[in-house]
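[1] sequence unavailable; structure follows:
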């Protein structure tokens, strides 16, 4: 029987193209393999150069990230992607994959969260593992304080598949497929939102206060937690010494309490908790910050502490559409709708990437990354990581136990301008980055995990490679293959 895909009825071809399951690579393959998909389309307003481009445009219009973009931001992103809708779709998909949000996720991806001296992992089966040092945050018997190899953390029967997870100093939180939030750890200042303050929670425990508020993201700071609901509301609890809970006071909050400024009329798209300041990006592309301001990390051109969310309008942010932000220890970072990266706060050790160690009072674009379409930025202790939509990682700041992954530097050196880790990672394309205090992990698009930095507490697990020292893994090496089941060449 002769013919080919060109012989299929138009309605079937249209369904193939518009079902939303074809990614940019799939569309490019169709375009390259069949004249039908290379044929130009005269459909206004863009006069698509091919039917595959028309399909990519359709997928972009339906994308949950793109639907919030105002018309100008959409056109500017298209121009930045060389007028190629497949590149726009690739950017949006990469952004969604690395965002740490559960919405739109399949719940089948490998997840990693890095705390102070520990690491938490979720495999493709949805099982949770821990290794390193951290006491109750390891989710084991209270007598267990260190795990040299990943150990399974028993989950409550009601805890359906984990779709998002966060870890900071010594507590952690995760969101299940049904939107329920579970926490465990040292519970200092009642940061777990369950039980009495200071009483460790050694097993993942449901935060019952949020049962009727299904969530899409949790973010753990130092001694406090923030949860983002599927309706765009924010709840916070735990330590509030500098107003980092955004409740208008400095009183500890033992149970989740809603932040009044964010509701159905001003919903949040993403949140990030730092040491004692918090950042939130709204669906309208505005950035808000609150908490400790003496290190300029709030971006308000002053060093004042803010007890309630205040919009960041300096550095041109009043005219930008922000899509994600990261609150570090003493600095902050954000990405706009074009994939440009901005940093501000304490600049020592080069954590801002501006070529010097000076402080920055307001957001400033990282000029050295202007050619990169960034989809994720991670800010932790005196260091920053940026992931591009091409899967390449850049890092800058303090080397500290080689946790930047930059080769040819000592553990005490600083890197004041972004450096690519492409060679160090042997060309592997990365989909997500997680950084602890002094150790870093990246997940490749194939699901393998590479780690580098401090391993004195076995937070990277057993690493039997020649670059390991008693204290650190100097060169990125594959780790946790016993959990992921993935082994790279």
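    Cool, got the structure. Treat the numbers as computed from the prediction; the structure is a model and nothing was measured.

[2] rest of the way, CA atoms for contacts and neighbours
    Will do.

[3] excluding its backbone neighbours, what's nearest residue 330?
    Leaving aside its chain neighbours, residue 330 sits nearest to residue 346 (5.7 Å; criterion: C-alpha to C-alpha, 6 or more residues apart in numbering).

[4] also residue 350?
    residue 416 (3.9 Å).

[5] doesn't residue 297 make contact with the residue nearest to residue 330?
    Yes - with contacts counted by C-alpha atoms under 8 Å, residue 346 reaches residue 297, the gap being 7.0 Å.

[6] can you give me the helices for the stretch 51-200 of the chain?
    51-61, 71-80, 85-98 (DSSP state H, counting those that start in this stretch).

[7] what is the burial count for the closest residue to residue 449 other than its chain neighbours?
    Nearest non-adjacent residue to residue 449, counting by C-alpha to C-alpha, 6+ apart: residue 443, 4.5 Å away. Residue 443 sits with 23 neighbouring residues when counted by other C-alpha atoms under 10 Å.

[8] do residue 148 as well
    With other C-alpha under 10 Å as criterion, residue 148 counts 17.

[9] check contacts around it.
    131-132, 457-459, 461-462 (C-alpha atoms under 8 Å, 6 or more residues apart in numbering).

[10] can you put these in JSON lines and add neighbour count and distance to residue 291?
    Formatted as JSON lines, these follow (neighbours: other C-alpha atoms under 10 Å; distance: C-alpha to C-alpha, whole Å):
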{"residue": "131", "neighbour count": "28", "distance to residue 291": "31"}
{"residue": "132", "neighbour count": "27", "distance to residue 291": "30"}
{"residue": "457", "neighbour count": "18", "distance to residue 291": "31"}
{"residue": "458", "neighbour count": "22", "distance to residue 291": "33"}
{"residue": "459", "neighbour count": "32", "distance to residue 291": "30"}
{"residue": "461", "neighbour count": "21", "distance to residue 291": "35"}
{"residue": "462", "neighbour count": "15", "distance to residue 291": "38"}
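
[11] put this beside the first:
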């Protein structure tokens, strides 16, 4: 296994959760920073109110993982796809999820999900996509968030039979959004802010199609809002807009997909609790919405209701959003900004209001 001293890591993807950060290395190993779900082994009882310690800013290798292909950091719980296409889970959770009663920071195998290509961790809600594009969901079934019939409030992994072949999935607060191989969207679960994009506020317990005029390439979900990038580099948003996270100040929520204006083509989006990020094809990054921890990276704590370019940040090739911290893979550096209350951004300050490098990368 690699050492940590003076190494320059090859990071291929990043993921942000409640207060943890994960980085997947080319070797298939996983690095973690922050609190629960980071892979930092702690005593059996986790003090979730404990103050940040300097030692917590150092990254750790998660378990003895190698050959991994996909990662996802959720609400204190994280998932990974192993070399054998199996799914492992670790972190801290107040309830037993999907048959797992006791959580640990040591990765544990989830039974019933095999041949997996992608995993997504939410809050008490999880999903995986297998090699054939079939979606499995498990966890709390509030508002029909599992998208399949289940008599259990807290259900074990099962497939959603009604969906076509899926390439991507995103999880918000008690809802899910999936992207099909042919660029269409389906959503289900809670719809209290119009986050299903169906033109109303009624929940859906089974997948429903979202009407969009164009093929979609990628999606992201915040707590109660959704962003989607089209094949032409345009961005659509819907759901909660209380903090301007949909790029306007006109309405507290938007229940149909709405075009968000940018001065250039967008390659990818990310969404945190009530804020949004977009990475342009040029490598520039835009931010808007809630900014209580400086997670917009603009040097202050003021919310924005229009996408605003983050100064002095360019050459970015990937972005990710945690609950209240943001991440980017830049030129030779892994950067982070926003909340650092659990050391999820390394040795940054508690509220890091501008992008700060915390890992040298190749």
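    Sure, I can see it. From a predicted model like this one, the values you see are computed outputs, not experimental measurements.

[12] quick one: TM-score?
    The TM-score (TM-score structural alignment, normalised by the length of the second structure) is 0.89; 346 aligned residues with a C-alpha RMSD of 2.2 Å.

[13] quick revisit: in the second structure, what residue corresponds to the residue nearest to residue 350 of the first structure?
    Alignment note (TM-score structural alignment): residue 416 of the first structure maps to residue 305 of the second structure.

[14] correct me, but that match touches residue 249?
    Yes - with contact defined as C-alpha under 8 Å, residue 305 of the second structure reaches residue 249; the gap is 5.9 Å.

[15] more neighbours, those two?
    residue 305 (20 against 16).

[16] and the more buried one, helix, strand or coil?
    Look at residue 305 of the second structure: counting by DSSP: H, G, I helix; E, B strand; the rest coil, its state is strand.

[17] quick one: it from residue 156 of the second structure, how far?
    Distance of residue 305 of the second structure to residue 156 of the second structure, computed by C-alpha to C-alpha, to the nearest Å: 39 Å.

[18] got it, and residue 225 of the second structure?
    Taking C-alpha to C-alpha, one finds residue 225 of the second structure at 26 Å from residue 156 of the second structure.

[19] and those two? Which one has more around it.
    With neighbours defined as other C-alpha under 10 Å, residue 225 of the second structure and residue 156 compare such that residue 225 has more, 31 against 19.

[20] check contacts around the more buried one.
    172, 193, 195, 237-241, 245-246, 274.

[21] can you check residue 154 of the second structure too?
    Counting by C-alpha under 8 Å, 6+ apart, residue 154 of the second structure has contacts 97-98, 138-141.

[22] 6 Å - rerun?
    139-140 (C-alpha atoms under 6 Å, 6 or more residues apart in numbering).

[23] would you check how far apart the corresponding residue of the second structure for the residue nearest to residue 330 of the first structure and residue 336 of the second structure are?
    When the second structure is aligned by TM-score structural alignment, residue 346 of the first structure is paired with residue 240. Separation of residue 240 of the second structure from residue 336 of the second structure (C-alpha to C-alpha): 25 Å.

[24] the two: who's more crowded?
    More neighbours surround residue 336 than the other of residue 240 of the second structure and residue 336, with 31 against 25 (other C-alpha under 10 Å).

[25] quick one, helices of the second structure?
    When assigned using DSSP state H, the second structure turns out to have no helices.

[26] quick one, longest strand in it?
    Looking across the second structure with DSSP state E, the single longest strand is strand 351-360.

[27] other SSEs contacting it?
    In terms of contacts (3 or more C-alpha pairs under 6 Å, 6 or more residues apart in numbering; DSSP states H and E), strand 351-360 of the second structure is packed against strand 333-339.

[28] what lines up against residue 94 of the first structure once you look at the second structure?
    Using TM-score structural alignment, residue 94 of the first structure sits opposite a gap in the second structure.

[29] what's the matching residue for residue 60 of the second structure over in the first structure?
    Structural alignment (TM-score structural alignment) places residue 60 of the second structure against residue 151 in the first structure.

[30] again, but for residue 174 of the second structure
    Match for residue 174 of the second structure (TM-score structural alignment): residue 276.

[31] contacting residues for its match?
    Counting by C-alpha under 6 Å, 6+ apart, residue 276 of the first structure touches 244, 292.

[32] what about it, distance to residue 400 of the first structure?
    Distance from residue 276 of the first structure to residue 400 of the first structure, by C-alpha to C-alpha: 22 Å.

[33] over to residue 134 of the first structure?
    Taken as C-alpha to C-alpha, the span from residue 134 of the first structure to residue 400 of the first structure is 20 Å.
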